[in-house]
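Engineer: Generate coordinates for the sequence data below:
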Amino acid sequence: MNKLEFPRVNLVGPRNYESRELSTVVAALAFMTEHRPGETGPKRQVALDALTLAIAGNASADDARAAFVYAADGAGILAPVE
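Structural biologist: This next block holds a predicted model:
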């Protein structure tokens, strides 16, 4: 695993319960900015900050993943663990 990869995060939605798997900091940041641009709130901002810091080399991919999972869960798009 490179420094911007993390264990897979499974998401559902936002349309027709489509599923998506993300496993990199870059993909998670792109998802947040491209697919959920109108959302606001502290959880989203924490995730955006952590992802940006990880890309800059100032945070770990694991920390960025944790913040992303926290935001995804808060948005109701985190897929249930099977």
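
Engineer: Every contact and neighbour count from this point should use C-alpha atoms.
Structural biologist: OK.

Engineer: for this protein, longest strand please?
Structural biologist: strand 5-12 (DSSP state E).

Engineer: For it, name the packing helices and strands.
Structural biologist: Other helices and strands packing on strand 5-12, by 3 or more CA pairs under 8 Å, 6 or more residues apart in numbering; DSSP states H and E, are strand 19-24, helix 61-75.

Engineer: Could you check the angle the longest one makes with strand 19-24?
Structural biologist: Right, helix 61-75. Angle, helix 61-75 to strand 19-24, by axes from the mean of the first three to the mean of the last three CA atoms, to 10 degrees: 150 degrees.

Engineer: Now do the buried residues in helix 61-75.
Structural biologist: Using 16 or more other CA atoms under 10 Å as the burial criterion, the residues of helix 61-75 that qualify are Ala61, Asp62, Asp63, Ala64, Arg65, Ala66, Ala67, Phe68, Val69, Tyr70, Ala71, Ala72.

Engineer: One more, so I can put them side by side:
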Amino acid sequence: MKKLLSMFAAVFFTLTTLALFQFSERNAFASGQSIFNSKCSSCHSASQFKGISKSKFLRKAKKMSAAKKLTSKQLTSIWKYVK
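Structural biologist: Purely as a prediction, here's the structure:
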């Protein structure tokens, strides 16, 4: 009985963790989309950055005037949206 209970607890913990991770990923995507549309879309399209690595995106972003005002967390959210 103890073994069954501990297995149930492990499965529950794993599923809960996965659900929370997916929720945070969706929020980051939505946040990135919102920031991109308000700050970047006037000069850039999301397809310009399709398939770009995170480090390369961050290097390019440092050179863009609108991106200089954004935090690294916001830039990461944008990268998750455009990748």
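
Engineer: what's the TM-score here?
Structural biologist: Here the TM-score for the pair of chains, by TM-score structural alignment, normalised by the length of structure 1, is 0.29; 43 aligned residues with a CA RMSD of 4.1 Å.

Engineer: what would the buried residues of helix 61-75 of structure 1 look like in a markdown table with distance to Arg20 of structure 1?
Structural biologist: Formatted as a markdown table, the buried residues of helix 61-75 of structure 1 follow (distance: CA to CA, whole Å):
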| residue | distance to Arg20 of structure 1 |
| --- | --- |
| Ala61 | 19 |
| Asp62 | 19 |
| Asp63 | 20 |
| Ala64 | 18 |
| Arg65 | 15 |
| Ala66 | 17 |
| Ala67 | 18 |
| Phe68 | 14 |
| Val69 | 13 |
| Tyr70 | 16 |
| Ala71 | 15 |
| Ala72 | 12 |
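
Engineer: mind checking how far Ser72 of structure 2 is from Val82 of structure 2?
Structural biologist: Here the criterion is CA to CA, to the nearest Å. By it, Ser72 of structure 2 lies 15 Å from Val82 of structure 2.

Engineer: In terms of neighbours, single out the busier of the two.
Structural biologist: Between Ser72 of structure 2 and Val82, counted using other CA atoms under 10 Å, Val82 has the larger neighbour count: 20 against 14.

Engineer: wait, Ala54 of structure 1 sits on Ala61?
Structural biologist: Yes: at 5.9 Å, Ala54 of structure 1 counts as touching Ala61 under the criterion of CA atoms under 8 Å.

Engineer: Show me which helix runs longest in structure 2.
Structural biologist: Using DSSP state H, we find that the single longest helix of structure 2 is helix 2-35.
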